[in-house]
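K.L.:
quick check, what structure comes out for this input:
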Amino acid sequence: WHHAGTRKYPFYIALENNEPFAFAGIADEWINPATGEKIPTFSLITTQANSLLEKIHNTKKRMPVILRPENESKWIDPSVSAESAFHFLQPYPANLLKAWPVSRQIASRTSDPSSPELIQPVSYPEFQLNLS
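P.N.:
This is a model prediction of the structure:
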C-alpha cells in the first residue's frame, strides 16, 4: 500500500516476466499451554525496499524477500547453513518487477480473492505516482 496523506492505495506487484515467485519465510509450531493444541505459525521475511517498492511502500520502505528461482530449493533445504541462507535475503532487482494501482476492493473480506478484476489497473483521479 502507498500512503498519501490520510489515504492508502493498493498496488499489484509482479515479476516483469509474469512468472510465479516465492517469498522467503519461516515456519514453526508451538503448543498452546492452555489447550495443548499445536498451532502452526508462519512469517514472511522482509528486507529494505528496492527503488520501485520504496515508492509504493513509502512509509516503512520495506518489501518481502522474493527468492531468486535458483535459491528457492536452497531456502527450504535443511543442509544449507543459516549463514548461506542469509545471503538470499536481498531486495529483488527493481528492473525485474512491475506494479500498478488496483482497486481497494482487493482488501475487502467480501471480495472473491480469485477474481481477476481485483488486479486490473485502476486510476485514482486524486492520486498519481511515477514508478519509473
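
K.L.:
make it CA atoms for all contacts and neighbour counts henceforth
P.N.:
Will do.

K.L.:
relative to Arg62, how far out is Glu37?
P.N.:
34 Å (CA to CA, to the nearest Å).

K.L.:
more neighbours, these two?
P.N.:
Arg62 (17 against 11; other CA atoms under 10 Å).

K.L.:
Leu44 is in contact with the more buried one, correct?
P.N.:
No - assessed by CA atoms under 8 Å, Arg62 is found out of contact with Leu44, at 11.8 Å.

K.L.:
nearest residue to the residue most central in space within the chain in space, please, no chain neighbours.
P.N.:
Nearest to the mean C-alpha position of the chain, by CA atoms, centre = their mean, lies Pro64 at 4.5 Å. Excluding the flanking residues, the one nearest Pro64 by CA to CA, 6 or more residues apart in numbering is Thr46, at 4.1 Å.

K.L.:
the one you found contacts Lys61, doesn't it?
P.N.:
No - checked against CA under 8 Å, the pair Thr46 and Lys61 is beyond contact range at 10.1 Å.

K.L.:
so which residues of this protein form strands?
P.N.:
2-4, 7-9, 11-15, 22-23, 25-31, 38-44, 46-48, 62-64, 66-67, 97-101 (DSSP state E).

K.L.:
of all those, which one is nearest Pro78?
P.N.:
strand 25-31 (12.3 Å; CA to CA).

K.L.:
which strands or helices does the closest one pack on?
P.N.:
Judged by 3 or more CA pairs under 8 Å, 6 or more residues apart in numbering; DSSP states H and E, the packing partners of strand 25-31 are strand 38-44.

K.L.:
run this one through as well so I can compare:
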Amino acid sequence: MCYSTRATKKAEQLELHFNVKRLLGKQEPEGDLVHYHANGWSHPLMWVIPQESPNNITPAMWGIMPSKNNGADYKEYFKNYTTFGGLNAKSEKLFDHFIYRWSWEHKRCIIPVDGFFEPHTTPTKVKGKPFKVPFYFKRKDGDPINLAGIYTTTADGWNTFTILTKPATPLFEKIHNDKKRRPVIINDGDIDSWLLEGNGEDEVQQMIEDDMWDSEFETYPITKDLYSRTVDSNREDIIEQMEYEEVEIEF
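P.N.:
The predicted model follows:
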C-alpha cells in the first residue's frame, strides 16, 4: 500500500507543469508543502488537482473523511477509524464503499508527487524476524507521478483525499511482495479524462486498469531510516540508494 510519498516540487513548478493555478480554501498551507518524506500517518497537507476545479491545485489533507464530519476533528476521527488511516482506497471497492461511492463520480483527483516508497520483505530473516527494506519509486523521465485519488469536502470545508490502489503489476509484485498492491498512476494523456465530469464506471475503471506501465519507473532500496521513529526521515537525502545483501531481486 502507499503510505509514504515524496513531493518536493513547489506550487509554481506544479502550476507550470500542469497548466493550473493555486486555489486556497479553508486549509491555507504553511510554506510550500514540500515533503521529502510525506508520512501519511501524520496526515499532511498536499497539493491535489480536484475534479470540481481541474484548472487548479488546492491543498488537501491526506486521509479521507466522510463529508458529514469536521476536518478539524481529524485526530479524534482517525483514533476510531484505523483501517489504513483513510490513506489508501482499494479501487475494487470504489463504486460501492460507503465513503468512496459518493466521490468516484464527482470528486476524483490527481495527487502529483516526485515518487513514493514501498516495503520489500526479504527471503532472509534477521534475528528470526522478517527483514523489511524500503524501496523508492520514481519516473525515469523525472516528471511528476500522477497518483489517482478521490476526495471529500467535510462539513467545515476541509478537502481530504485518499490514494487509489490496485493489485500489483509484475514490477510492484517483486518489491511489494507481502501485500502485492500498487498505487493507481494515471497516464499523462489521461489526466484530463480522469478529471472529466460525466465519466461512468466503465470509463473510470478502464483508466484504472490501463494506467502507467511498469517500464516507466525506476526503483531501488533506500535507508531504513524511513521507518525510524527516532530519526528524522523528512530530509532531502532520504532517497539515496543503499545496498543490502539480504535483497535478492533481479530486474
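
K.L.:
TM between them?
P.N.:
Taking TM-score structural alignment, normalised by the length of structure 1 as the basis, the two superposed chains have a TM-score of 0.81; 125 aligned residues with a CA RMSD of 2.1 Å.

K.L.:
let me see the contact set for Pro20 of structure 1.
P.N.:
Residues in contact with Pro20 of structure 1 (CA atoms under 8 Å, 6 or more residues apart in numbering): none are found.

K.L.:
which position in structure 2 pairs with the residue nearest to Pro64 of structure 1?
P.N.:
Using TM-score structural alignment, the partner of Thr46 of structure 1 in structure 2 is Thr165.

K.L.:
that match: neighbour count?
P.N.:
Neighbours of Thr165 of structure 2 under the rule other CA under 10 Å: 23.

K.L.:
how about Asp178 of structure 2?
P.N.:
Asp178 of structure 2 has 14 neighbouring residues, counting by other CA under 10 Å.

K.L.:
how close does the aligned partner of Asn146 of structure 2 in structure 1 get to Pro10 of structure 1?
P.N.:
Under the alignment (TM-score structural alignment), Asn146 of structure 2 pairs with Ala22 in structure 1. Here the criterion is CA to CA. By it, Ala22 of structure 1 lies 20 Å from Pro10 of structure 1.

K.L.:
quick one, which of those two is more surrounded?
P.N.:
Neighbour count, other CA under 10 Å: between Ala22 of structure 1 and Pro10, Pro10 has more, with 20 against 14.

K.L.:
got the contact list for the more buried one?
P.N.:
Contacts for Pro10 of structure 1 (CA under 8 Å, 6+ apart) come out as Trp1, His2, Pro101, Val102, Ser103, Arg104, Ile106.

K.L.:
leaving out the residues flanking it, which one is nearest to the alignment partner in structure 2 of the last one?
P.N.:
Superposed on structure 2 with TM-score structural alignment, Ile106 of structure 1 falls opposite Leu226. Closest residue in space to Leu226 of structure 2, ignoring its immediate chain neighbours: Ser233 at 5.3 Å, by CA to CA, 6+ apart.

K.L.:
neighbours of the alignment partner in structure 2 of Ile76 of structure 1, how many?
P.N.:
Residue pairing (TM-score structural alignment): Ile76 of structure 1 is matched to Leu195 of structure 2. Close neighbours of Leu195 of structure 2, defined as other CA under 10 Å, add up to 24.

K.L.:
mind checking how far Leu195 of structure 2 is from Asp188 of structure 2?
P.N.:
Using CA to CA, Leu195 of structure 2 is found at 12 Å from Asp188 of structure 2.

K.L.:
same question for His120 of structure 2.
P.N.:
Distance, His120 of structure 2 to Asp188 of structure 2, by CA to CA: 28 Å.

K.L.:
comparing these two, which residue is more hemmed in?
P.N.:
Higher neighbour count among His120 of structure 2 and Asp188: His120, with 24 against 14, using other CA under 10 Å.

K.L.:
run through the residues that contact the aligned partner of that one in structure 1.
P.N.:
Residue pairing (TM-score structural alignment): His120 of structure 2 is matched to His2 of structure 1. Applying CA under 8 Å, 6+ apart, we find His2 of structure 1 in contact with Lys8, Tyr9, Pro10, Phe11, Lys55, Ile56, His57, Asn58, Thr59.
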